[in-house]
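Undergrad: fold the following for me, if possible:
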Amino acid sequence: MPTPDSSPSLPRQRHWLLALSLLLIACNLRPVFGSLSVVLPEIMRDTGLSAAGASLLTTLPIVCLGLFSAPTPWLSRRFGAERVLLLALLLIAAGTLMRATGGLAWLFASSVLAGAGIAMGNVLLPSLVKRHFAQQAALMTGMYIFAICIGATTAMAATVPLSVNWFDGSWAHALAFWAAPALLVLMLWAPQALRMHSERIDPAARAGSLWRDALAWQVTAFMGLQSSLAYIVIGWLAPILRERGLDSAMAGYVVAISTLAQLVCSLIVPSIAARCRDQRALAVGQTALGLVALLGLILLPLSTVWIWAVLLGCAQGGLFALALSLIAMRSGNAQVTAQLSAMAQGWGYILAACGPLLTGLLHQWTGSFTSSIWLVLLLSAALAWSGWGAGRNLLVQPAVRPA
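TA: As a prediction, the model looks like this:
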């Protein structure tokens, strides 16, 4: 297994360039979501989009994360993981640029394109880390989760100021601006992706199925449920805070601070998880902290929002880092990691889409975001249950197909 120090196929300097490139790619996996949420009220005002339509707009890319995760391992085997990751960057950049039109049809189409690209990146990054950085898997996992959080935080904090100060109040051009980082990374990644040879896949490693493995489904549920709560925060926390009385810029800053707080936990949780005998207590403890913090943001005085935002970020950053770590920890090799990653992120993100969709629908039906409390409680309880199962110190066992 290649490592930065001993790979027979890549010199040391190219390994560090590979590491930097993967981290920069990770930075582009969340701006599509975070940038939209902070200007969602303006989009609804200018386009006439209903609360149900806004719920669909925020949910559609998450559904795409699930739908396009499934074929990614096959594409990786057919064309090579590095080349498929290049395609993912192209889709993210193209989908983000389409938002510049400001039309509703283009906004929905951009969500499909960008969501497809993000799905591919989500599946491929863990397997590439396990393949090229096996001896530093915990560190690299923490680093690329750190990079994901940086991208999300920057988009949430900067989209409204970009709209006001650079684009004369145009939310459409502010949203499209986030294609620029993807295009820059594309230029760095293309020469490497086209030069690399596809990894030979052991036929036995891909012969099995995880569909009948209970542990694989528990990892999938944990990934999906923590993502569901995370996308409620990404998609709806800013509108919730604005409904409670914060202005658009301040609501964006609160969400950005919450995302920024994820950075610390995203760096340390993979290492903590790797040192633990199992990860059950870690999963349940972080779930409880996230529930308390989210309820604080919805119910308690606005003077305390900064405290709850930081605590929520710590909890959700840790949960996301643990979910991705469990994909690698519960699988025995890079091929099974890619298989489990596709399953966990494919079905997981379809499950995750229910959270923001139901949040928007509940708001439309009741006229208030307070009704989402029951949804948050239900999702948190299910998350704790699945985390207790996924945190057991076991490996998934792909079922061997009969000859």
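Undergrad: please make it C-alpha for all contacts and neighbour counts, starting now.
TA: Fine.
Undergrad: now the strands for the stretch 201-350 of the chain?
TA: Along the stretch 201-350 of the chain, no segments are classed as strands by DSSP state E, counting those that start in this stretch.
Undergrad: can you pull out the helices in it?
TA: In the stretch 201-350 of the chain, the helices defined using DSSP state H, counting those that start in this stretch lie at 214-243, 248-275, 280-299, 305-329, 334-352.
Undergrad: any chance of those in a markdown table, plus mean neighbour count?
TA: A markdown table is the format used below for those (neighbours: other C-alpha atoms under 10 Å):
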| stretch | mean neighbour count |
| --- | --- |
| helix 214-243 | 25 |
| helix 248-275 | 23 |
| helix 280-299 | 20 |
| helix 305-329 | 25 |
| helix 334-352 | 26 |
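Undergrad: next, the structure of the following sequence, for comparison with the previous one:
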Amino acid sequence: MHKNQRIFLILLTAMNLRLSVTAITPLFTAIQKTLNVDSTITALLVTIPLLCFSIGAVITPWLNQRFGLRPLLIFTNGLLILANILRPINVAFLLVGTLLIGIAISLLNVLVPVMISQTTHETSEITKLTSYYSVIMNILAAIATATAIPLANLFGWANVLRGFAIPVLLTFIASLLLTPFPKSAAVENPQKLLKTLLHDKAAQKLTIFMGLQSLIFYSLISWLPAIYQSLGATSSEAGMLLSIFQFVGIPAAIALNYLTDTKKLFIILATGYSLGMITIFWHGIGWWLSAIILGFTAALIFSVALNLIATSSTQVTKIANRSALAQSLGYLLAATGPVILGRLHDSFHSWSVVLIMLIILMGLTILAGVRVVNHQK
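TA: I've put the predicted structure just below:
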């Protein structure tokens, strides 16, 4: 009974891990017009959460030790509800609300692998749970991204932002009613993160892998529309291509259950990155193929990263610390991606340099993932 409750709560939590961050991007134009802000401010609505993911993840093991999972889940979901409701009021609330959203999600990002590890110790079940929670996360984010503009036309962008609180409310209620994680489930005597960084080889490799794949994902989310437009796509086509990029993450997360051969898995990932970057230059149908292939690959490699963290040890302490380190430093690295690649474009006045850099980063990501797998054997 407790196991089913834990699984249910994990899947509910997954609904809120990306929704409030990525689904807001289609509303940037409406937000700029209504609140009279420029693109720098709206860009912060993605950058701030990434920085929070980095900073907030560091304190999660200590908070987990001090308060336990259930109180943290109640607090973070309550914080998410409040932030989503308040942030459309004005610019100040928009930025502060985004900061609170980033902090809350950063805690949940680290707690979910711990929740999974406390639900089951079977590697196959851990993989399934990781896959299912990735599917739920991608479904909500993709649907919200695709429907944000139509819903904003009907109800206004502010009410759409407030609507992001609805799935959080469901999770909040479940956190209050269900008690699947007892206080004793809190992490005991966690290692210092600095010590983990310096001496835990597995944590070091996981951090590099997590950071590189996140950097690629958020760079693609930020700049794919502009890249497609530079190649001849209209703005509406570019927007649809970005929606496709996110939607194909749904079957990618499910595919993890059937890709049990690690060697073949990384061959698929390397092939996906390669084909995605090649087809992007193929006018018309190639853009759609690239969005599908890159979206599938980016979602699959994210699920792989989460699964490698969750299966890196049988000790909750190690998993919590490795998860915190991988996500704190990993998202800090990811936050630099959109900015650095944007500056590259401004310096060379061409997206070709950016695409070359992405190809190099993709190669490094595959190598980093293979090193993680070899270390865990």
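Undergrad: can you tell me the closest non-neighbouring residue to residue 289 of structure 2?
TA: Once its chain neighbours are removed from consideration, residue 289 of structure 2 has its nearest residue in residue 279; the separation is 6.5 Å (C-alpha to C-alpha, 6 or more residues apart in numbering).
Undergrad: hmm, who's touching stretch 242-256 of structure 2?
TA: Residues from elsewhere that reach stretch 242-256 of structure 2 (C-alpha atoms under 8 Å, 6 or more residues apart in numbering): 127-128, 131-132, 134-136, 138-139, 141-143, 145-146, 221, 224-225, 288, 291-292, 294-300, 303-304.
Undergrad: specify, as a residue range, where that stretch falls in structure 1.
TA: Counting by TM-score structural alignment, stretch 242-256 of structure 2 falls onto residues 255-269 of structure 1.
Undergrad: which strand or helix spans residue 125 of structure 2?
TA: helix 123-155 (DSSP states H and E).
Undergrad: buried residues in the helix or strand just after that helix, which are they?
TA: Towards the C-terminus, the helix or strand next in line after helix 123-155 of structure 2, according to DSSP H and E, is helix 157-163. The neighbour-count criterion (16 or more other C-alpha atoms under 10 Å) identifies 157, 158, 160, 161, 162, 163 as the buried residues of helix 157-163 of structure 2.
Undergrad: helix 157-163 of structure 2 vs structure 1, average offset?
TA: Taken against structure 1, helix 157-163 of structure 2 registers an average deviation of 2.5 Å after superposition, with mean C-alpha distance after the TM-score superposition for structure 1.
Undergrad: counterpart of that helix in structure 1, which residues?
TA: Matched against structure 1 by TM-score structural alignment, helix 157-163 of structure 2 falls on residues 171-177.
Undergrad: what about the matching stretch, distance to the chain center?
TA: For stretch 171-177 of structure 1, the separation from the chain centroid amounts to 21 Å (computed by C-alpha atoms, centre = their mean, to the nearest Å).
Undergrad: ok, now stretch 57-66 of structure 1?
TA: Averaged over its C-alpha atoms, stretch 57-66 of structure 1 has a centre that lies 11 Å from its chain's centre (C-alpha atoms, centre = their mean).
Undergrad: same question, stretch 342-354 of structure 1
TA: Its chain's C-alpha centre and that of stretch 342-354 of structure 1 lie 11 Å apart, by C-alpha atoms, centre = their mean.
Undergrad: quick one: it aligns where in structure 2?
TA: Across structure 2, the stretch matching stretch 342-354 of structure 1 (TM-score structural alignment) is residues 324-336.
Undergrad: how much does that stretch stray from structure 1?
TA: Per the superposition on structure 1, stretch 324-336 of structure 2 and its aligned residues are separated by 0.6 Å on average (mean C-alpha distance after the TM-score superposition for structure 1).
Undergrad: residue 333 of structure 2 contacts residue 215, doesn't it?
TA: Yes - under the criterion of C-alpha atoms under 8 Å, residue 333 of structure 2 lies in contact with residue 215, with a separation of 6.5 Å.
Undergrad: give me the nearest residue to residue 228 of structure 1, chain neighbours excluded.
TA: The spatially closest residue to residue 228 of structure 1, leaving aside those adjacent along the chain, is residue 352, at 3.8 Å (C-alpha to C-alpha, 6+ apart).
Undergrad: now swap in residue 213 of structure 2 and tell me
TA: The nearest residue in space to residue 213 of structure 2 (C-alpha to C-alpha, 6+ apart) is residue 365, at 6.2 Å.
Undergrad: dump the residue contacts of that neighbour.
TA: Residue 365 of structure 2 makes contact with 209, 212, 213 under the criterion C-alpha under 8 Å, 6+ apart.
Undergrad: list just the nearest of those residues to residue 172 of structure 2.
TA: Sorting these by distance to residue 172 of structure 2 puts residue 213 at the head of the list, at 30.1 Å, by C-alpha to C-alpha.
Undergrad: what's the closest one aligned with over in structure 1?
TA: In the superposition onto structure 1, residue 213 of structure 2 corresponds to residue 226 when matched by TM-score structural alignment.
Undergrad: dump the contacts of residue 365 of structure 2 to CSV, plus distance to residue 74 of structure 2.
TA: CSV is the format used below for the contacts of residue 365 of structure 2 (distance: C-alpha to C-alpha, whole Å):
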residue, distance to residue 74 of structure 2
209, 31
212, 31
213, 30
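Undergrad: coming back round to it: quick check: the residue nearest to residue 289 of structure 2 vs residue 287 of structure 2, distance?
TA: Using C-alpha to C-alpha, to the nearest Å, we find residue 279 of structure 2 at a distance of 7 Å from residue 287 of structure 2.
Undergrad: over to residue 151 of structure 2?
TA: Applying C-alpha to C-alpha, the value for residue 151 of structure 2 to residue 287 of structure 2 is 26 Å.
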